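Engineer: what's the 3D shape of this:
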Amino acid sequence: MTPNHARRRTEGFSLLELLVAMMIIAVIATLGFSQYRKHSAQANYIKAQDDLKIVGEGLDQYYLKHNAYPDFGSYDAMVDGNSPLVKENLIKVGMSATDPFKQPYEGRSSRNTYELKCAGDPSNPDDAGPIIRTPNGFTANTAPKGEPAGDAGAKK
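Structural biologist: Predicted coordinates for the structure are as follows:
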């Protein structure tokens, strides 16, 4: 009876061993998911900066050609297919009027200036606050806390 009992014992895992293995997997998955969310938030913030940069550079190029910025009352009008920025190929067709955080971009321009704005991450306003672009450049956080945006991997 003893040899048979020993053989059955080596054929599978005990309930305790399975629970320990499942706990280890759960801890690793939790850590991985939190890192995924952090990097996803950074990517969304950088995408919003890039979108505002593209439209801002289009407005700057328009200014160089016409000696004035076009009059727009909203960001939607700037990226619309009938916009002079799109018609003159200063920005790409199909630019989204919604930021990566599912909020509308804000923007306006007049003959002498413009302002483009992304409200930032509504779920994390301390680390990913508003981004504002004017003819003078950006005034905003650079990226959510973590690795700096653009300097990831740069040697100092």
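Engineer: switch to C-alpha atoms for all contacts and neighbour counts from now on
Structural biologist: Noted.
Engineer: pull the longest helix from this structure.
Structural biologist: Secondary structure of the chain read by DSSP state H shows that its longest helix is helix 15-66.
Engineer: So which other helices or strands are in contact with it?
Structural biologist: With contacts taken as 3 or more Cα pairs under 8 Å, 6 or more residues apart in numbering; DSSP states H and E, helix 15-66 sits against helix 84-87, strand 114-118, strand 131-134.
Engineer: Give the helix, strand or coil label for Ser123.
Structural biologist: With DSSP: H, G, I helix; E, B strand; the rest coil as the basis, Ser123 sits in coil.
Engineer: most packed of the helices and strands packed on helix 15-66?
Structural biologist: Comparing the helices and strands packed on helix 15-66 on average neighbours per residue, with mean count of other Cα atoms under 10 Å, the densest one is strand 114-118 at a mean of 22.
Engineer: Could you check the angle that strand makes with helix 15-66?
Structural biologist: Relative orientation of strand 114-118 and helix 15-66, computed by axes from the mean of the first three to the mean of the last three Cα atoms, to 10 degrees: 170 degrees.
Engineer: Also this sequence, please, to line up against the first:
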Amino acid sequence: MSLNRTHRARRGFTLLELLVVMFILVLLAGTVTALVMKRTEDAKHARAKADIASFETAIDLYKLDNQAYPPSLEALRAKPSGDELPNWNGPYVKKAVPADPWGRAYLYQAPGEHNQDSYDLFSLGKDGQEGGAGNDADILNWD
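Structural biologist: Down below sits the predicted model:
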């Protein structure tokens, strides 16, 4: 008889044990999701910084050839119509100017407000607003 009782006690997990395991799994899933989301935002910031560095190189090459900064980022891809640029040696970028990692255009201004003797080039970051910190921080070529 005692053998039969022991056998019944080992048939499965109790509801409490299952709830504890489920709670632990939910905590782990939440932690992993938060870490992945942070890494995704970090990667977007890194891509925006790399894009800006690449544009800076192309803009500097444009200036070397034409003795002036381009009127827009699109001028890196196609010679501006109506401008007399006998030394234009582009395209200075291989593909069309991409959007920033959040789907908005990079902002370019020559002469710059912050770099008055050259140009400002930046992305407004995740929030699309000037300023911000952390994931919402702007990616700038003057900091």
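Engineer: what's the TM-score here?
Structural biologist: Overlay of the two chains. TM-score (TM-score structural alignment, normalised by the length of structure 2): 0.73; 127 aligned residues with a Cα RMSD of 2.7 Å.
Engineer: re earlier: distance between the longest helix of structure 1 and the chain's centre?
Structural biologist: In terms of Cα atoms, centre = their mean, to the nearest Å, the centre of helix 15-66 of structure 1 is found 6 Å from the chain centre.
Engineer: Spell out for me which residue occupies the centre of structure 1.
Structural biologist: Asn44 (0.6 Å; Cα atoms, centre = their mean).
Engineer: show me the contacts for it.
Structural biologist: Contacts for Asn44 of structure 1 (Cα atoms under 8 Å, 6 or more residues apart in numbering) come out as Pro100, Phe101.
Engineer: follow-up on the earlier one: what helices or strands is the very next helix or strand once past the longest helix of structure 1 leaning on?
Structural biologist: Where DSSP states H and E defines the elements, the next helix or strand beyond helix 15-66 of structure 1 is helix 75-79. The helices and strands touching helix 75-79 of structure 1, judged by 3+ Cα pairs under 8 Å, 6+ apart, are helix 84-87, strand 106-109.
Engineer: now these as a markdown table including distance to Asp127 of structure 1?
Structural biologist: Below are these laid out as a markdown table (distance: least, Cα to Cα, whole Å):
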| stretch | distance to Asp127 of structure 1 |
| --- | --- |
| helix 84-87 | 32 |
| strand 106-109 | 20 |
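Engineer: quick one: which of those is nearest Thr139 of structure 1?
Structural biologist: Across those, Thr139 of structure 1 has its closest neighbour in strand 106-109 (14.3 Å, Cα to Cα).
Engineer: and for the closest one, what are the contacting residues?
Structural biologist: By Cα under 8 Å, 6+ apart, the residues outside strand 106-109 of structure 1 that reach it are Tyr69, Pro70, Asp71, Phe72, Gly73, Ser74, Tyr75, Tyr114, Glu115, Leu116, Lys117, Cys118.
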